[in-house]
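Chemist: pasting the sequence and the predicted coordinates here, then a few questions.
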Amino acid sequence: MNGELWAGFAIASLIVGLLPGPGVTSIVGYALTAGLRTALASVFGATLGNAVAMALSLVGVGVLLADSPGAFFLLKWIGAAYLVVLGGYTMLAARRGSLVADRDVGAIRPRTAFWGTFAITSINPKTIIFFVAFTPQFISPDHGYWLQAALLLATFSAVVTLSDGFYAVAASWIAGFLKGPDVRLWSQRIGGSVLIAAGLLTVAASA
């Protein structure tokens, strides 16, 4: 793979990473509801999930999923249901005032956020099939396939981690201005709504 081909892939990866989707939406939701630490955990969950999805596509699983409507239906609803339930719980807890105090900002644990974004990025069949169509455009037939595939996977993971991290830091920075109890309460409600929206977006993106 020559430098121009790699640079083109890196730029395309950045564009894909900056486009808001279910993963980005959930990261913003975690930032608003639980702070930067939890949001960054969700970023790394998305990184691992994307890496798994890309690896699966590179070994041909995407082709199998494309021919299996049942797998599409099942997998897209697993990730969507997780986010909707978590968002609903967050809004309910905020309504009771249990997330208003500063000591409770981490009510959504980093581990929960990590596995949540991992689930919606790694088991989204459309993500896998996207990689099936996307990555071959940047594979040179004059060089070894697996070495190029590994380079593309590492590049995409690094670029998208940076773009997701930007969203996490920006949303957390905005949430940092929400200091008052009433404002914090509404930020928790908005964050829960964003998580529910991420779940619905997961279904829409996989339809």
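Modeler: Structure received.
Chemist: only C-alpha atoms from now on, for both contacts and neighbour counts.
Modeler: Noted.
Chemist: what are the ranges of the helices in the protein?
Modeler: Using DSSP state H, the helices of the chain run over residues 3-18, 22-34, 36-58, 61-66, 69-95, 110-122, 125-134, 145-175, 181-206.
Chemist: with mean neighbour count and distance to Asp104 added, can I get these in a markdown table?
Modeler: Below are these laid out as a markdown table (neighbours: other Cα atoms under 10 Å; distance: least, Cα to Cα, whole Å):
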| stretch | mean neighbour count | distance to Asp104 |
| --- | --- | --- |
| helix 3-18 | 15 | 30 |
| helix 22-34 | 30 | 8 |
| helix 36-58 | 25 | 12 |
| helix 61-66 | 17 | 41 |
| helix 69-95 | 19 | 10 |
| helix 110-122 | 24 | 13 |
| helix 125-134 | 20 | 34 |
| helix 145-175 | 19 | 15 |
| helix 181-206 | 22 | 11 |
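Chemist: try it against this one:
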Amino acid sequence: MDSECWSAFLLASLVTAFTPGQAILLAVSNTLERGRSHALVSSSGNIAGLFIVAGAAAAGLGLLMQELPWTLQALRIGGALYLIYLGLQPWWPARPTRIASVPRTPAPTRRDLFMQGLTVAATNPKGLLFFGALFPQFVGTGPGLAARFLALTLSFAACTLVAHAVYILAAPWAGARLRDRVSPASGRKLAGSLFVLLGLGLLLA
């Protein structure tokens, strides 16, 4: 692959990675609610999900979506419903604990956060369209296919990691300026509402 082709792919990857979507919203939400280290766990799951989507694209996902458009619709609806599920969680009544009378919602484990990121990546229409439609044009065919596939996938994953890191680092700075105006519970509900709206937007798209 020549440098001009790789540069074009890198530019497309950066634009796609930095465009706010459900993966970025999940990273920001987890940063404000649980801290940067937990947000990095969900972002790691998102990176793993991207490799799954890229592998599916290499296996013929793009052709499948062209021949059977309902497959993309099914993934889009599944992803939208999952976002709505995540968004409704802060609004659900908290479960009372046996130790204290104060209601408390069980905190998600690192495995839960990792799976959140992976599920969002695997059902993200933006990523599916990128790898299903644009990615094959850069990978091409012929000798060196495996090397090109690995290089481009790693490049996209690196761009995604950089984008998440920027948002994760900036989220506490923005959150600190809103803390005096919005309570933590209200902040979680606000983030949840954004997830719900994003999910509804995917359903109506």
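Modeler: Arrived safely, thanks for sending. All of these numbers come straight from a predicted model, not from anything done at the bench.
Chemist: TM value for the aligned chains?
Modeler: Between these two chains, after superposing, the TM-score reads 0.79 (TM-score structural alignment, normalised by the length of the second structure); 197 aligned residues with a Cα RMSD of 3.0 Å.
Chemist: gap between Gly49 of the first structure and Ile120 of the first structure?
Modeler: According to Cα to Cα, to the nearest Å, Gly49 of the first structure stands 8 Å off from Ile120 of the first structure.
Chemist: Thr109 of the second structure - how many residues pack around it?
Modeler: 11 (other Cα atoms under 10 Å).
Chemist: again with Ala107 of the second structure
Modeler: Neighbours of Ala107 of the second structure (other Cα under 10 Å): 9.
Chemist: which residues touch it?
Modeler: By Cα atoms under 8 Å, 6 or more residues apart in numbering, the contact set of Ala107 of the second structure is empty.
Chemist: tell me the counterpart of it in the first structure.
Modeler: By TM-score structural alignment, Ala107 of the second structure lines up with Ala107 in the first structure.
Chemist: ok, Lys189 of the second structure touching Trp91?
Modeler: Yes. Lys189 of the second structure is within contact range of Trp91, at 6.3 Å (criterion: Cα atoms under 8 Å).
Chemist: where do the contact lists of those two overlap?
Modeler: By Cα under 8 Å, 6+ apart, no residue touches both Lys189 of the second structure and Trp91.
Chemist: with adjacent residues omitted, what lies nearest to the most centrally placed residue in the second structure?
Modeler: By Cα atoms, centre = their mean, the second structure has its centre lying nearest to Ala23, at 2.3 Å. The shortest distance from Ala23 of the second structure to any non-neighbouring residue, by Cα to Cα, 6 or more residues apart in numbering, is to Val120 (6.4 Å).
Chemist: try Leu145 of the second structure
Modeler: According to Cα to Cα, 6+ apart, the nearest residue to Leu145 of the second structure is Val139 (6.7 Å).
Chemist: which ones are touching that neighbour?
Modeler: The contact partners of Val139 of the second structure, taken as Cα under 8 Å, 6+ apart, are 145, 148-149, 152.
Chemist: go on, Thr160 of the second structure?
Modeler: Contacts of Thr160 of the second structure by Cα under 8 Å, 6+ apart are 13-14, 17-18, 47.
Chemist: I'd say Phe131 of the first structure and Met54 touch.
Modeler: Yes. Proximity of Phe131 of the first structure to Met54 meets the contact threshold set by Cα under 8 Å, at 5.8 Å.
Chemist: turn the contacts of Thr160 of the second structure into JSON lines, including distance to Ile84 of the second structure.
Modeler: Shown next, in JSON lines, are the contacts of Thr160 of the second structure (distance: Cα to Cα, whole Å):
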{"residue": "Ser13", "distance to Ile84 of the second structure": "27"}
{"residue": "Leu14", "distance to Ile84 of the second structure": "27"}
{"residue": "Ala17", "distance to Ile84 of the second structure": "22"}
{"residue": "Phe18", "distance to Ile84 of the second structure": "22"}
{"residue": "Ile47", "distance to Ile84 of the second structure": "21"}
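Chemist: quick one: which of those is nearest to Leu194 of the second structure?
Modeler: Distance to Leu194 of the second structure across those (Cα to Cα) is lowest for Phe18, with 17.7 Å.
Chemist: could you measure from the closest one over to Leu118 of the second structure?
Modeler: Applying Cα to Cα to Phe18 of the second structure and Leu118 of the second structure gives a distance of 18 Å.
Chemist: do Phe156 of the second structure as well
Modeler: Remark: distance between Phe156 of the second structure and Leu118 of the second structure (Cα to Cα) = 15 Å.
Chemist: please identify the residue most distant from the middle of the first structure.
Modeler: Outermost in the first structure, Cα atoms, centre = their mean: Asp142 at 33.6 Å.
Chemist: chain neighbours aside, what residue packs nearest to it?
Modeler: Nearest non-adjacent residue to Asp142 of the first structure, counting by Cα to Cα, 6+ apart: Met1, 7.8 Å away.
Chemist: and the one you found, what does it touch?
Modeler: Residues near Met1 of the first structure by Cα under 8 Å, 6+ apart: 138-140, 142-143, 148.
Chemist: now Trp6 of the first structure
Modeler: Per Cα under 8 Å, 6+ apart, neighbours of Trp6 of the first structure: 138, 152.
Chemist: and it, how close does it get to Leu195 of the first structure?
Modeler: Trp6 of the first structure sits 34 Å away from Leu195 of the first structure, going by Cα to Cα.
Chemist: the spatially closest residue to Trp77 of the first structure that is not a sequence neighbour and Ile11 of the first structure, how far apart?
Modeler: Spatially, and ignoring its direct neighbours in sequence, Trp77 of the first structure is nearest to Val203 (6.6 Å; Cα to Cα, 6+ apart). To Ile11 of the first structure, Val203 of the first structure is 27 Å away according to Cα to Cα.
Chemist: good, we can wrap up now.
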